[in-house]
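Asker: all I have is the shape, not the residue letters:
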């Protein structure tokens, strides 16, 4: 897998990451969602540099201009619910993409420190020969990303696969790296070193879904 860690180079992205981590700022849900969206835009822009382009003559009121336009048929798949702001950021740049949505969540059978990933809802177009973008803001253990990809396999074989995340743990990065082909890509804003006993990223930022949309009742 090709891993693109954007935090290795300083950019305005650092400011967006700092704000979603900062407990004094992240309580503003609208700003939290907007920062995740902006991070998605940055990640999408960087990812676009690897797509296939073809020259097209664009007619203007005063003439024509040859311009390189990307040719990929993109399917953007996000994991509900935390993935929605990241999805919106990517969709701002790939506005003609087809869209897929999947619910994948941690189900704790016996104790808070062990869980399995449960997929209950999936809406997806045909993936055959297309560019698949899998978006999940938090890449903690990596199990949700892998479970999502397994659930998508009946919908066809993509031509190429791009994973997009905001914050990941090194363990999660290593996990997806071992489960996806060498020619797939991971685009991630920053990587933290640790997971705690419950499988949450340290220092991370907390629960991205709760910060974006409010706390949920536990079942």
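Answerer: Thanks, I have it. None of the values given here were measured: they were computed from a predicted structure. Residues are numbered from 1 along each chain as shown.
Asker: CA only for contacts and neighbour counts going forward, please
Answerer: Will do.
Asker: quick check, central residue of this structure?
Answerer: In the chain, the C-alpha nearest the mean C-alpha coordinate belongs to residue 135, at 2.4 Å (C-alpha atoms, centre = their mean).
Asker: for it, give me its contacts.
Answerer: If you count contacts by C-alpha atoms under 8 Å, 6 or more residues apart in numbering, residue 135 has them with 76, 77, 78, 79, 83, 86, 87, 163, 164, 165.
Asker: what about those residues, which are in strands?
Answerer: Using DSSP state E to define strands, the subset of the contacts of residue 135 located there is 76, 77, 78, 79, 163, 164, 165.
Asker: which one of those residues is nearest to residue 99?
Answerer: residue 76 (4.9 Å; C-alpha to C-alpha).
Asker: now residue 7: closest residue in space, sequence neighbours ignored.
Answerer: Leaving aside its chain neighbours, residue 7 sits nearest to residue 190 (5.1 Å; criterion: C-alpha to C-alpha, 6 or more residues apart in numbering).
Asker: what kind of secondary structure is the one you found in?
Answerer: At residue 190 the chain is in strand, as set by DSSP: H, G, I helix; E, B strand; the rest coil.
Asker: in which helix or strand does the nearest residue to residue 215 once chain neighbours are set aside reside?
Answerer: Counting by C-alpha to C-alpha, 6+ apart, residue 209 is the residue found nearest to residue 215 once chain neighbours are left out, at 7.9 Å. Per DSSP states H and E, residue 209 falls inside helix 208-213.
Asker: what about versus this one:
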């Protein structure tokens, strides 16, 4: 399932206009906060799909019956670009365990690239709902490799993929290669992908915009 959060009128459009703007996005704090906001909205929408149970709590005046999550989802993100979006999801699922993955494009001399996955720290995800945050779903290669690696450790019951901008090519690649039940929550969806694997119009390099330029190795 694919949910484009921009298809209905909401503040998501306002935040995306600032995230995409080459002028406004130079304010790193605003850029990170807008990413967090997208994560918060996605987390709230995801929360509607989860399983709940009734719990009695004691108030100063008596007993109230509340509906609470049966179990907490596991939150995962790809370092470093996904941290701000992940933080927004964390604001809502603040009791969750976390998984962190280092995956990046290792560029070759001919302009092509391979996905390098060097670090994984994760709790058990067996039978758990897994929420993966990554700001850009371009080719889909890094996300598929990340999810496949996590699936070797444990098989989640459902995967929710939270992205700020997705490309139709990347969406199709993910859906073809991930066999587990998956829902993609996208702030917006763009159709064009360059030969080098960048989304157009996209927003640029989310990691650099959030945390500064990195040395290329």
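Answerer: Yep, that arrived. For clarity, every value in this text was computed on a predicted model and none was experimentally measured.
Asker: hang on, the earlier thing: burial measure for the residue nearest to residue 7 of the first structure, as a count.
Answerer: 20 (other C-alpha atoms under 10 Å).
Asker: check whether it really touches residue 5, as I assumed.
Answerer: Yes. Using C-alpha atoms under 8 Å, residue 190 of the first structure makes contact with residue 5 at a distance of 6.0 Å.
Asker: residue 85 is in contact with the residue nearest to residue 215 of the first structure, correct?
Answerer: No. With contact defined as C-alpha under 8 Å, residue 209 of the first structure does not count as touching residue 85 (9.6 Å).
Asker: show me which of those two is the more surrounded one.
Answerer: Legend: neighbour count by other C-alpha under 10 Å for residue 209 of the first structure and residue 85, higher for residue 85 (26 against 19).
Asker: show me what contacts that one?
Answerer: Residue 85 of the first structure neighbours (C-alpha under 8 Å, 6+ apart): 33, 34, 36, 37, 40, 212.
Asker: I'd like to know how many residues surround the nearest residue to it once chain neighbours are set aside.
Answerer: In space, not counting the residues next to it along the chain, residue 85 of the first structure is nearest to residue 37; the distance is 5.0 Å by C-alpha to C-alpha, 6+ apart. Counted with other C-alpha under 10 Å, residues neighbouring residue 37 of the first structure total 23.
Asker: map residue 185 of the first structure across to the second structure for me.
Answerer: Using TM-score structural alignment, the partner of residue 185 of the first structure in the second structure is residue 183.
Asker: its match and residue 11 of the second structure, how far apart?
Answerer: In this view, residue 183 of the second structure and residue 11 of the second structure are 21 Å apart by C-alpha to C-alpha, to the nearest Å.
Asker: who's more crowded, the two?
Answerer: Taking other C-alpha under 10 Å, residue 183 of the second structure and residue 11 do not tie; residue 183 has more neighbours (17 against 14).
Asker: tell me the average deviation of the host helix or strand of the more buried one from the first structure after fitting.
Answerer: In this structure, residue 183 of the second structure sits in strand 182-190 according to DSSP H and E. Average distance, strand 182-190 of the second structure versus aligned residues of the first structure after superposition (mean C-alpha distance after the TM-score superposition for the first structure): 0.9 Å.
Asker: packing partners for the lengthiest helix in the first structure?
Answerer: The residue-count maximum for a helix in the first structure (DSSP state H) belongs to helix 29-48. In terms of contacts (3 or more C-alpha pairs under 8 Å, 6 or more residues apart in numbering; DSSP states H and E), helix 29-48 of the first structure is packed against helix 13-21, helix 84-93, strand 160-169, strand 185-192, helix 208-213.
Asker: now distance to residue 114 of the first structure too, for these, in TSV please.
Answerer: Below are those laid out as TSV (distance: least, C-alpha to C-alpha, whole Å):
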stretch	distance to residue 114 of the first structure
helix 13-21	25
helix 84-93	26
strand 160-169	17
strand 185-192	21
helix 208-213	20
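Asker: closest one to residue 72 of the first structure among the ones you listed?
Answerer: When those are compared by C-alpha to C-alpha, strand 160-169 sits nearest residue 72 of the first structure, at 9.7 Å.
Asker: which residues sit against the closest one?
Answerer: Against strand 160-169 of the first structure from outside (C-alpha under 8 Å, 6+ apart): 36, 39-40, 43, 129-141, 183-195, 201-202, 204.
Asker: rewinding a little: closest one of the ones in strands among the contacts of residue 135 of the first structure to residue 119 of the first structure?
Answerer: The closest of those to residue 119 of the first structure turns out to be residue 79 (C-alpha to C-alpha; 9.7 Å).
Asker: let me know the secondary structure of the residue nearest to the closest one when sequence neighbours are not counted.
Answerer: Spatially, and ignoring its direct neighbours in sequence, residue 79 of the first structure is nearest to residue 102 (5.1 Å; C-alpha to C-alpha, 6+ apart). Following three-state DSSP, the label given to residue 102 of the first structure is strand.
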